[in-house]
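> for reference, the sequence and a predicted model appear below.
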Amino acid sequence: MSTFRLAGLGRLRRLQEDHAAAELARRATDRRGADRRTSDARDRLAGTVLSGTSDPQSWRAAVAARAAMSATVIAAQAAAEVAAEHETLAQSQWVAARKRSKTVEKLAERHRDEEQVAELRAEQQVLDEMATQRAARRVEEES
């Protein structure tokens, strides 16, 4: 049985696929964290109320705090969008790596199938030769 000449390439493609899958998992974790931080920031913003105080400094401080929280929500949303884009890119890279890996796997499978057919063909030839020799001996014995 001959060795599959692209076996090394197959191992490389599987390693690349594994790396892409790990990167995708990391990016998905990053995106979930960014989504959680966005949700937390929104909840904190929704929890702030402007008190009806008549003190102008307290009012300005409350407005400034609310504006800062609003900016935090906007920043968290932007970070979540970037994380989602990175996850989408990682997903497409994993799909491409999987396709390359699958192509080599199919070639290896075809090689194994061809090897098996060749082995069966050789076995059949041996059996046919044995049957031919046995028939020839019978003819000799009968004559």
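Nice, thanks for sending it over. Numbering: from 1, shown residues only.

> going forward, measure contacts between C-alpha atoms and count neighbours the same way
Will do.

> who are the contact partners of the residue nearest to Ala84 when sequence neighbours are not counted?
When the adjacent residues along the chain are set aside, Ala84 lies closest to Arg31, with 5.6 Å between them (Cα to Cα, 6 or more residues apart in numbering). With contact set as Cα atoms under 8 Å, 6 or more residues apart in numbering, Arg31 has these partners: 80, 83-84, 87.

> same deal with Ala62?
50-51.

> give me the distance between it and Arg44.
When distance is defined by Cα to Cα, to the nearest Å, Ala62 is 13 Å away from Arg44.

> again, but for Gln124
Gln124 is 78 Å from Arg44, by Cα to Cα.

> redo the contacts of Arg31 as JSON lines? Include distance to Ala21.
Putting the contacts of Arg31 into JSON lines (distance: Cα to Cα, whole Å) gives the following:
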{"residue": "Ala80", "distance to Ala21": "20"}
{"residue": "Ala83", "distance to Ala21": "16"}
{"residue": "Ala84", "distance to Ala21": "16"}
{"residue": "Glu87", "distance to Ala21": "11"}
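
> comparison target below:
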Amino acid sequence: MERAFRLAGLLRLRKLQEDEAAGRLALANAELRSAEAVRVGTQATLAAHSMPDGDRLAFARGVAGRAALGGLVTEAVTVAGAAADVARVRTGEWSATRSRSVALEKLEDTHRAEVRSEDDRQEQLALDEIASRRAASVGVGAGGSMLADGSRNGAVR
């Protein structure tokens, strides 16, 4: 079994693509928050606007001011909606790049587990070989078995 993950280069590329998509998503979300803040502020300004008491000229200015604020609210709502659309698109892009990365990450995890299993198997074979050589050199089979203190069980002296 190969020790190196064959698709490591592709996984690095997918991670970079995912990072770029995450950056674009973060930027889109920041723009959305900013647009929403402008919208909320403009709506609050419109809600706080009151019509002046007095002559017809003051009332006409009040109506014109309110109409202008209404236009600004409409514009802010449109900008916020467009920012939300961009954020949704960026979320979809990030999700797609993330799913491609996850598939490769799972393959890499499987590969690592297989390499670890093979390493454990090789280590166990080496330990078994060492134990069988040690047992053969001590002569366990002829004259009894070896006890923990080094004496023989069943050996004739």
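Okay, I see it. Note that the structure is predicted; figures quoted are calculated from it, not measured.

> please state their TM-score.
The TM-score (TM-score structural alignment, normalised by the length of the first structure) is 0.85; 141 aligned residues with a Cα RMSD of 2.2 Å.

> quick one on the thing from earlier: which one's more surrounded, Gln124 and Arg44 of the first structure?
Neighbour totals were compared for Gln124 of the first structure and Arg44, and Arg44 leads with 15 against 12 (other Cα atoms under 10 Å).

> quick check: that one vs Ala68 of the first structure, distance?
Arg44 of the first structure is 11 Å from Ala68 of the first structure, by Cα to Cα.

> and the strands in the first structure?
Secondary structure of the first structure (DSSP state E): no strands located.

> tell me, what residue is most central in it?
For the first structure, the residue sitting closest to the mean C-alpha position, by Cα atoms, centre = their mean, is Ala21 at 3.6 Å.

> that one against Ser92, yeah?
No: the criterion here is Cα atoms under 8 Å, and Ala21 of the first structure misses it with Ser92 at 10.4 Å.

> what do we get in the second structure for Asp43 of the first structure?
Superposed on the second structure with TM-score structural alignment, Asp43 of the first structure falls opposite Ala44.

> what is the neighbour count of its match?
Ala44 of the second structure: 12 neighbours (other Cα under 10 Å).

> contacts only, for it.
Taking Cα under 8 Å, 6+ apart, one finds nothing in contact with Ala44 of the second structure.

> what's the spacing between it and Val79 of the second structure?
17 Å.

> please apply the same query to Asp120 of the second structure.
Counting by Cα to Cα - Asp120 of the second structure and Val79 of the second structure are separated by 60 Å.

> looking at these two, which is more packed in?
Using other Cα under 10 Å, the more surrounded residue of Asp120 of the second structure and Val79 is Val79, with 19 against 12.

> quick one: the more buried one and Ala35 touch, right?
Yes: using Cα under 8 Å, Val79 of the second structure is in contact with Ala35, at 6.4 Å.

> neighbours of Lys15 of the second structure, how many?
19.

> to which residue of the first structure is it aligned?
Going residue by residue (TM-score structural alignment), Lys15 of the second structure aligns to Arg14.

> contact partners for its match?
Taking Cα under 8 Å, 6+ apart as the test, what Arg14 of the first structure contacts is 98, 101.

> that older thread, and the contacts of Arg31 of the first structure, which of them are in helices?
The helices, defined by DSSP state H, take in 80, 83-84, 87 from those.

> just the closest of those to Glu105 of the first structure, please.
Of all these, Glu105 of the first structure sits closest to Glu87, with 26.2 Å by Cα to Cα.
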